[in-house]
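# Provided below for reference: sequence and predicted model.
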Amino acid sequence: MKAKLHYLNSISGPKASFYSINYQELVDGPTKQLFNDFLEEYQSGYENELMNMIGRLKNMGNTNAAKEEYFRLDEGLDWNDLVCALFDIPEKFLRLYCIRISEQIVILGNGGPKPKYIRAWQDDPRLTKEVNEMMEYSRIIRTKLENMDFRITSDGLHLEGKNLRLI
């Protein structure tokens, strides 16, 4: 499998940059993107929640930055894995998992519905898969940042490195 970070120009702005993960499961297979997979899968049945999420992300990118209060932090199993969820609105069920590098850089992943009767993501096979995937990508990204394979630009808004390749 190949994977690399992809800058999301449509929701990024002068206050925060958003990336997603492009991946290719087979050598000759199509390139897909985690955040697009999320949008496509839940566009039917969760349209209002998706529109609300996109609006909040655009607001972060252009006005407020990706402040801690907009995310449910520490969603992963390790205290420093940076995996979080876009804070859900009461009475809404859709959960989007992310890697929050800083107040200015967030990597959007995938997610799914988390009904209120489910206490933790570990209680749902779909959410467990998505969080575990984000924890693995987070481990790779943190290692690349530590090894200086990836760098945060001087303005704090972008990641740079050799093609932003993860795998």
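Ah, there it is.
# from here on, just use CA atoms for contacts and neighbour counts.
Will do.
# would residue 84 count as being in a strand?
Yes. Counting by DSSP: H, G, I helix; E, B strand; the rest coil, one finds residue 84 located in a strand.
# quick one: neighbours of it, just the number.
A total of 25 residues lie near residue 84 under the criterion other CA atoms under 10 Å.
# so what's it up against?
If you count contacts by CA atoms under 8 Å, 6 or more residues apart in numbering, residue 84 has them with 71-76, 97-100.
# also this one, for the comparison:
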Amino acid sequence: MRKDLDFTKVRYYTLKFEDDIQELQKFYDKYQPGHSKSINYIKMWLAEIGEKYGAESRFFRPEDNAKALPPPTTLIRSIDKQIDEENMHLRLYCILLSPEIVILVNGGVKESDATRDSPSCWKEFQFASNIASQIQKMLSDGHLQIKGKMLKRSKSFKLTYKK
């Protein structure tokens, strides 16, 4: 468990597949060099949501069965936060499981209005959506349980995806 992902109201998890680095770290490594302000903006929202609000769906952009950060601009305006228009194009895909648990996946640069027209976003959205479906099935089958800020998985818990 990464300490920087555990806040008062929310514990963020990330995915790690066999012999690979964490998906969140892949996102940071890929976009930090050219999009450091956008990465910091997303990190600020992770901390803000994690400490102040909890993982309410209104803080995440709806993307089918996955979600995305940063929050929608209407929400940012409604809580009197400064909108950083310049750094609103990077998306971090998430799976919102409860007000206390969010799984951070990966993301990309949103280059057009439609996610499917943004190549790096579309690929990562499809990945997040597929994993979200698998996780929902694991929850309903009892192979994954939510206990407060903890995720408990059975021995038969397994996610699969080929990028």
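Yep, that arrived. All values reported here derive from a predicted model rather than from experimental measurement.
# run a quick neighbour tally on the counterpart of residue 117 of structure 2 in structure 1.
Matched by TM-score structural alignment, residue 117 of structure 2 corresponds to residue 123 in structure 1. Other residues near residue 123 of structure 1 number 12, with proximity taken as other CA under 10 Å.
# separation between residue 123 of structure 1 and residue 148 of structure 1?
Distance, residue 123 of structure 1 to residue 148 of structure 1, by CA to CA, to the nearest Å: 36 Å.
# residue in structure 1 paired with residue 138 of structure 2?
Under the alignment (TM-score structural alignment), residue 138 of structure 2 maps onto residue 144 of structure 1.
# over to residue 16 of structure 2?
Residue 16 of structure 2 maps onto residue 22 in structure 1, by TM-score structural alignment.
# thought its match was touching residue 5?
Yes. Taking CA atoms under 8 Å as the definition, residue 22 of structure 1 is a contact partner of residue 5 at 6.1 Å.
# among the contacts of residue 84 of structure 1, which two are most distant?
The distance between the two most remote of those (CA to CA) is 12.8 Å, for 71 and 76.
# and the two? Which one has more around it.
Using other CA under 10 Å as the criterion, residue 71 of structure 1 and residue 76 rank with residue 76 on top: 22 against 19.
# quick one: what helix or strand has that one in it?
Counting by DSSP states H and E, there is no helix or strand that carries residue 76 of structure 1.
# can you pull the contacts of the closest residue to it other than its chain neighbours?
Sequence neighbours aside, residue 83 is the residue nearest to residue 76 of structure 1 in space, at 5.2 Å (criterion: CA to CA, 6 or more residues apart in numbering). By CA under 8 Å, 6+ apart, residue 83 of structure 1 lies in contact with 73-76, 97-100, 131, 134-135, 138.
# then residue 112 of structure 2?
Residues near residue 112 of structure 2 by CA under 8 Å, 6+ apart: residue 118.
# do you know how far it is from residue 31 of structure 2?
Distance from residue 112 of structure 2 to residue 31 of structure 2, by CA to CA: 18 Å.
# now do the SS call for the most centrally placed residue in structure 2.
Against the mean C-alpha coordinate of structure 2, by CA atoms, centre = their mean, the closest residue is residue 94 at 2.2 Å. When classified by three-state DSSP, residue 94 of structure 2 comes out as strand.
# translate it into the numbering of structure 1.
Match for residue 94 of structure 2 (TM-score structural alignment): residue 98.
# kindly report the same for residue 55 of structure 2.
By TM-score structural alignment, residue 55 of structure 2 lines up with residue 66 in structure 1.
# what number of residues lie near its match?
For residue 66 of structure 1, using other CA under 10 Å, the count is 25.
# residue 141 of structure 2 now?
Residues near residue 141 of structure 2, counting by other CA under 10 Å, number 11.
# next one: it from residue 64 of structure 2, what distance?
In this view, residue 141 of structure 2 and residue 64 of structure 2 are 21 Å apart by CA to CA.
# again with residue 134 of structure 2
14 Å.
# the strands in structure 1, which residues?
Counting by DSSP state E, structure 1 has these strands, from start to end: 2-7, 17-24, 32-33, 71-72, 83-86, 94-100, 105-113, 150-152, 159-161.
# between those, which gets nearest to residue 62 of structure 1?
That would be strand 17-24 among these, by CA to CA, at 9.1 Å.
# relative orientation of that closest one and strand 94-100 in degrees?
100 degrees (axes from the mean of the first three to the mean of the last three CA atoms, to 10 degrees).
# right, I'll call it a day here.
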